[in-house]
Every structure is written in C-alpha cells, then in structure tokens.
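Visitor: Predicted model and sequence below, questions to follow.
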Amino acid sequence: MSYIDGFVIAVPNANRERFIGYAGAFDNIFLEFGAIRVMECWGDSVPDGKLTDFRRAVQAKEDEAVVFSWIEWPDKATRDAGMEKVMKDPRMDAASEMPFDGKRMIFGGFVPVVSLPE
C-alpha cells in the first residue's frame, strides 16, 4: 500500500511561474529518492466554507492562490528513508528561497484507506 505526504500552501498569484519553476526543481529530488509521483495543483475552484476551508487553513490573502500538493511513495519505509535523504541533500539548501510563506504551510503523512481503481 502506498503512503502519501500532503501539503497545502498559499502562493502569491504574482509568483505563479516562480512557484512552478521552484517545484519543478525540487520535486525531482523526491522522485530521485523513491517517490512514485509528485503533484502540484494550483487552486482553480477553492470555495469559502462556513466553518473552515483551504484558504483559511493557510491564511491565504486576497492576492494568493491555494496550492494543494502531494507526494506518493510506494510505502512508509521508502518515504521515511527518502525524506531523510531529501533533507540531507545539499540541493535543498536553495529551498529556503521559497516563493511563498512556508510558515503557513500545512502538511502531513497519510495512509490510504481507499484507493480506486485497485
């Protein structure tokens, strides 16, 4: 069974192309260290909720888009080993120049309980 790391961030609309370049550079490192797939999704239809929503979760401002991303790993052991290698990789030093406010990122690791088609 696979393992998923999920992320939600707010990115200034003015930084869209910069974000795409940033993600393209760093996402390949995850693939190199065992990830099966990486998806970066720019918010297109992110409605306001009555109690909570994606925008509030990351304190998105009016001029920011919500980006929903995930990394699919073959299993948690591969994820743990891969993430350790990613964090130690010297190429990640440049990741500190993010085109978004990393303090407002929400993230977590998830075990799939339903996966279709299977």
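Guide: Yep, that arrived.
Visitor: all contacts plus neighbour counts: C-alpha atoms, from now on.
Guide: OK.
Visitor: All the helices of this protein, residue numbers only.
Guide: According to DSSP state H, the chain carries its helices in the segments 16-32, 54-57, 76-88.
Visitor: Please name whichever of the ones you listed is nearest to residue 41.
Guide: helix 16-32 (9.9 Å; C-alpha to C-alpha).
Visitor: can you list contacts of the closest one?
Guide: Contact with helix 16-32 is made by 11, 37-38, 40, 71, 82-83, 86, 92, 95, 98-100, as judged by C-alpha atoms under 8 Å, 6 or more residues apart in numbering.
Visitor: ok, and here's another one to check against it:
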Amino acid sequence: MSYIDGFVMAVPTANKDQFIRHANSGDSVFMENGATRVLECWGDDVPDGKLTDFRRAVQAKDDETVVFSWIEWPDKATRDAGMEKVMKDPRVSPENNPMPFDGKRLIYGGFAPVVELRSH
C-alpha cells in the first residue's frame, strides 16, 4: 500500500498565481524522486466548524485561502529516501523557490493508509 504526505496551509488569496508557479516549480522534484502523484488543491468549500476546522488549524486570515495538498509515494521507504533527496535539491530551497505563504502556519504529516477504495 502507498504512503501519503499531507499538507494544509493558508495562502494569501492574492498570491494564487504565485502559489501555482511555486508548486509547479517544486512539485516536479518530488516526482523525480519517487512520488507517484502530487495534488495541490485550492480551497473552494471550506466551512467554519463549531469546534475546529481547516481555517483555524492554520490560523487563516480573512484574505487567505486554505490549500490542501498531498504527495503519494509507493511506500514509506521510497518516501524517506525521496524526501532526503528533495530536501537537498536547490530547486526547492527557500532562496530559489520562496513560499508565497507563511510557512510557520503550514501543518503536515506522513500517513500510512489503512483503507483504500478505488473505482475502475
């Protein structure tokens, strides 16, 4: 079964095009290092919750949009090896590809799927 890295961030809505350029520039590095799929999803229907929600999780401001992203890997070993290479690649360094959002409010984690359903 695969392994997933998940990310949630608050991106200034005015930076949408800049975010897409940032993602297009950096996401290919993950693919070159073993990822099988990368999705960057711009918030479209992100409701406020009663106790918690995506917006509160990343302290999104009124002029920011929540972005939900994930990277699929064939397995954790490929992910670990691939991430080590990605983090050393100058194409994803903040100097060469600065994040168009506040990286301190980015939340992320690695996940081992326990249920997977697919349509054919």
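Guide: That came through, no problem. Being a predicted model, the structure only gives us computed values, none of them experimental.
Visitor: Comparing the helices of structure 1, which comes out most buried?
Guide: Among the helices of structure 1, helix 54-57 has the highest mean neighbour count (mean count of other C-alpha atoms under 10 Å), at a mean of 18.
Visitor: who wins for proximity to residue 7 of structure 1 among the helices of structure 1?
Guide: helix 54-57 (10.9 Å).
Visitor: Looking at the contacts of helix 16-32 of structure 1, which are in strands?
Guide: Secondary structure from DSSP state E places 11, 37-38, 40, 71 of those in strands.
Visitor: and the gap between the aligned residue in structure 1 for residue 52 of structure 2 and residue 108 of structure 1?
Guide: Using TM-score structural alignment, the partner of residue 52 of structure 2 in structure 1 is residue 52. Plainly put, residue 52 of structure 1 is 18 Å away from residue 108 of structure 1 if you go by C-alpha to C-alpha, to the nearest Å.
Visitor: for residue 58 of structure 1, same thing?
Guide: When distance is defined by C-alpha to C-alpha, residue 58 of structure 1 is 14 Å away from residue 108 of structure 1.
Visitor: more crowded one of these two?
Guide: Legend: neighbour count by other C-alpha atoms under 10 Å for residue 58 of structure 1 and residue 108, higher for residue 58 (20 against 10).
Visitor: Could you double-check that that one lies in contact with residue 102?
Guide: No - using C-alpha atoms under 8 Å, residue 58 of structure 1 is not in contact with residue 102, being 9.7 Å away.
Visitor: what's the overlap in contacts for these two?
Guide: Common contacts of residue 58 of structure 1 and residue 102 (C-alpha under 8 Å, 6+ apart): residue 9.
Visitor: residue nearest the centroid of structure 2?
Guide: Nearest to the geometric centre of structure 2 sits residue 69, at 3.4 Å (C-alpha atoms, centre = their mean).
Visitor: any idea what sits nearest that residue, other than its immediate chain neighbours?
Guide: Nearest non-adjacent residue to residue 69 of structure 2, counting by C-alpha to C-alpha, 6 or more residues apart in numbering: residue 40, 4.5 Å away.
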